[in-house]
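S.K.: Pasted the sequence and its predicted model underneath.
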Amino acid sequence: MQRQASMDDDDISTIHVDGIPPDTLTQVKSYLDPFVLSLDVLQQISTRLERDLKRGLGKHSHHKAAVQMLPTFVTATPDGTEKGDFLALDLGGTNFRVLHVRVLEEEQKVVKMDGKICAIPMEMMRGPGQQLFDHIAACLGDFLKSQNLLGKVLPLGFTFSFPCNQKEIDKSILIRWTKGFQCSGVEGQDVVKLLREAIHRRGDYDVGSIAMVNDTVGTMMSCGYRDQSCEIGMIIGTGTNACYMEEMKNVKRVESDLGRMCINTEWGGFGDRGSLADIQTEFDVQVDKASVNPGVHIFEKMISGMYMGEIVRFLLVKMTNDGLLFNGRTSNTLLSPGGFQTKYISEIEEETAGLQKCETILSGMGLEWDPVDVPVVRMVCDTVSSRSARLCAAALATVTNRMRLSRGLRHLKTTVGVDGSVYRKHPNFSAELQATVRRLAPECDVTYLLSEDGSGKGAAMVTAVAQRLARESRLLDDSEEGDSDDDDQD
């Protein structure tokens, strides 16, 4: 049962359903039809998102916008001349990474030096904020010691993958925690300041300038060093988000009309004000209500890796309780939150071994399955992941269409730097997303570039670009000063 690549006018993807008897298939479709989104519906969703993007960019409307469109103060992408040694910290999930990155201009490449991964225990994710930042500072200190870098003061790129109101490149206020974090005393605070304070509490090392980076920005900047046409960063993994280079004239909350600035869309919040209520299924509502932040990040909960498995689980529970699956008998695992992991979806949808893996997964969950149950479960997985790819594509097409129109172009050629486990590991997701974008943004020629450790290298690239711009500014000032002296002599 593979997804069909061809598209028609009404439904851009067809799901094959081999091995399911017609009567059973009719019943299964009654559960899954609400997940099947036509091209027309996707275009409507894109129109709604475009309205939200404009609202988020507005000087007076952004306070109430579901899609927050946060300025990042990153005003340029790499041009290949960046160079130097940098530190990178990456906090965006249950693991925290430290990297030493060396950028070599003469070889036009980024060399990642040694890195270290530190786990963040669940109790620390929900404990006092000071404890979390002390843990980050300790991990960084141990890394610097292991690399004999304690005596060096290096610039630091800090990837912090949570919604923040960025005031400057080195000042960023946490709006709210996501991804299961609930540390007290951090929301409403400047996370760069909290990091510096934790480093100073240790007293055994220091860092130079700090550039605050969202993971999408890091992905864009990392890929931008390899492909200078990369002006979009997109993550579809545990969560989902995107950034892109917006015309400054449209960023009403920043006092400048010149050039471009990278905007962190925080598109996971799309739908938080009810704009997706008509396409939310009863299972989406269940997932939202069971989450740690009900009513928040509705779009993310419909498509990302943290929630996709739960959508499938709720579907399977409902179908089992209605007698359509497993002879009406559930199991403790199926009834437990997280009992059906999102990674199972990717494994079950593999072309060759998917059905066999499905059997193994269902048995491991304590379910007594009949042969027909296996392709039905696969069809459920296929439908849920297909909707995820289409919704993500609708959002990406909205961004590319906006860039094209804002720049007054008939045709836009751009590259999207992409990262995230769903995009990387699902066997069909990337192909379906790309095909859908082509349908929804036909005047845009979009290339997709997988990030190579985007969050870490990208954070270093942001600091590298900032230093490059500062050097260029100093040279320009010196040049103008020299011209002024010449004028005086005349």
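M.R.: Yep, it's here. Residues are numbered from 1 along each chain as shown.
S.K.: Could you use CA atoms for every contact and neighbour count after this?
M.R.: Will do.
S.K.: Can you give me the distance of residue 190 to residue 70?
M.R.: Plainly put, residue 190 is 15 Å away from residue 70 if you go by Cα to Cα, to the nearest Å.
S.K.: Tell me which of the two has more neighbours.
M.R.: The residue with more neighbours, out of residue 190 and residue 70, is residue 70; 22 against 19, by other Cα atoms under 10 Å.
S.K.: which residues does the residue nearest to that one when sequence neighbours are not counted contact?
M.R.: Spatial nearest neighbour of residue 70, excluding adjacent residues (Cα to Cα, 6 or more residues apart in numbering): residue 264 at 5.0 Å. The contact partners of residue 264, by Cα atoms under 8 Å, 6 or more residues apart in numbering, come to 69, 70, 71, 72, 214, 216, 217, 241, 242, 243, 244.
S.K.: One more pass at 10 Å, please.
M.R.: By Cα atoms under 10 Å, 6 or more residues apart in numbering, the contact set of residue 264 is 67-72, 163-166, 213-217, 232-233, 241-246.
S.K.: Quick check: the gap between it and residue 63.
M.R.: In this view, residue 264 and residue 63 are 15 Å apart by Cα to Cα.
S.K.: for residue 450, same thing?
M.R.: Plainly put, residue 450 is 33 Å away from residue 63 if you go by Cα to Cα.
S.K.: Below is structure B, check it against A:
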Amino acid sequence: MTSSKELIAQDSWHQRSELDDMADLSPELEKEMERLDKEFWISGEKLKKIVTRFRDELEEGLQENGTNIPMNVTWVHRLPTGKEKGTILTLDLGGTNLRVCKVTLHGDSTDLKDPSQKYTLDQEQYKLPGSIKTATAEELWTYIAEKLSDFIDQKLGGEYNDTNKLPLGFTFSYPATQERIDHAILQTWTKGFDIEGVEGQDAAAQLREKIEERKLPLELICVINDTVGAMVASAYNDHDTIIGGIFGTGCNAAYMSSVPSIKKLDPNDARLKDSDGHKSGQMAINCEYGAFDNAHRVLPLTKYDAQIDEKSPRPGEQAFEKFSAGLYLGEIFRLVLVELTDKGLIFKNAQSDKLRKSYTLDTGFLSQMEDDESRGFADTRRLFKDVLGLEVTDEEIELSRRLAELIAVRGARLCACGVAAICLKEGIEKGHVAADGSVANKHPKFKKRWAKALGEILDWEEKGLQEDPIIITSAEDGSGVGCAIIAAMELEWRAKPTKACASRVSI
């Protein structure tokens, strides 16, 4: 029987596998792999159609509020100069962990032993309890305040007090509406969160209330999204940075937009006008494009994607994220394995309750399989045994590795669409996309696959380009360092004696 790899020349939807064969598949499994190849492969032509729709939704978000992709205004007016200095405490509420960091920015200090090390970082990471994702606002902010208090006691001692408060930056990587930089009304929970009492409320005010309740020596200066943080942190060292991207538990991007192109902004807002009274300057936009194509106009929906959406806390929302983000890739893989098991094609002589449990597998499971160079794929065998309690055959390893590749390739190619849409909309032809997140920085082949897809969308080969003009770089610590830099920039802005700056201070 002709294998899927041999059909590449005949069928444009096939992707040549980058993996070495472990074993031949049975005719039944080969047929299943051909079906899965066709379902998960997204051609260059299809990517372009997705990007066309992506551009439309990005533009809609700049025109008015309440659109599918919200294009949230952040009140970050510029990228850093690289000279910013100061000591800032940062708090990062992610999808899996809570992190507290003391960041000292050195800027352009000449007395550094290593001039490239422009900051120092002291941090603690706390794994979020599983119950917190479905807790209440009171439980969430109490937990966070406790960890802030622990960090202050352990790391800062009596250095700060009521008259000498430490500036605090908060990385809140969920869709939020901001009327100013230290304010953030949560639009909707993402990343599997469903905490009562926060949606529609000012998360900054709720956090500030708990800080004051515990009398912590902190002043909340800014609330940022991790995409904006990634962009700013990278620009602190790399002035070719054009976009900040997150390819991890969720997916999103941020970029600098011209203020006049953001039509939904109040034309009478003094903060946005130059000395002649015209709208001017730049504004960092947090796209929140995990919600792209919630109507499923262009995304190629498989039955596995539909199952994930139906069982998620927010069915019908965050469609793009559910196709491409790290939270879901392992679950897509698991659903396919369960289906093939139910058909009697794999794991015939074994039972695994863990395989039947939702979200047992994460993207790291897929990454380890694709990165396995051990003899006889011993590491992959151990992985299946440790995580699922399964002894796997050579054929099952071959199928699993090829399946992991199909799903990861689709995710990487889709992740290129959001960046391509921003670049085409803004006329960006070169620069660096500062990427943070576990998928971008830990999956062994994500960056290569992402770059290939971006080149197909932007026709780099047809243009005869010898080098990729837009490249993905590993972002600096956006949620920690980037947040601290934004806080430092905000403090610098507030210190300027102008009416426009005064109007930015929290009220």
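M.R.: That came in fine, so what should we check first? Note that the structure is predicted; figures quoted are calculated from it, not measured.
S.K.: quick one: TM-score?
M.R.: After superposition, the two chains reach a TM-score of 0.88 (TM-score structural alignment, normalised by the length of the first structure), with 464 aligned residues with a Cα RMSD of 2.8 Å.
S.K.: between residue 450 and residue 63 of the first structure, who's got more neighbours?
M.R.: Legend: neighbour count by other Cα under 10 Å for residue 450 of the first structure and residue 63, higher for residue 450 (18 against 13).
S.K.: quick revisit: map the residue nearest to residue 70 of the first structure onto the second structure.
M.R.: Counting by TM-score structural alignment, residue 264 of the first structure lines up with residue 286 in the second structure.
S.K.: try residue 48 of the first structure
M.R.: Correspondence of residue 48 of the first structure to the second structure, assessed by TM-score structural alignment: residue 53.
S.K.: Checking my notes, its match in a strand, right?
M.R.: No: looking at residue 53 of the second structure with DSSP: H, G, I helix; E, B strand; the rest coil, it is helix, so not inside a strand.
S.K.: State the distance from the nearest residue to it once chain neighbours are set aside to residue 49 of the second structure.
M.R.: Excluding the flanking residues, the one nearest residue 53 of the second structure by Cα to Cα, 6+ apart is residue 298, at 7.5 Å. Going from residue 298 of the second structure to residue 49 of the second structure by Cα to Cα gives 7 Å.
S.K.: ok, now residue 492 of the second structure?
M.R.: Counting by Cα to Cα, the gap from residue 492 of the second structure to residue 49 of the second structure is 44 Å.
S.K.: Geometric centre of the first structure: which residue is closest?
M.R.: residue 235 (2.6 Å; Cα atoms, centre = their mean).
S.K.: check contacts around it.
M.R.: Residue 235 of the first structure sits next to 215-217, 219-220, 241-243, 304, 392, 417-423, 451 when contact means Cα under 10 Å, 6+ apart.
S.K.: buried sites along the helix or strand that it is a member of?
M.R.: Residue 235 of the first structure is part of strand 230-236 when elements are defined by DSSP states H and E. Of the residues in strand 230-236 of the first structure, 230, 231, 232, 233, 234, 235, 236 count as buried by neighbour count, 16 or more other Cα atoms under 10 Å.
S.K.: End to end on stretch 179-198 of the first structure, go ahead and measure it.
M.R.: Stretch 179-198 of the first structure has an end-to-end distance of 23 Å (criterion: Cα to Cα).
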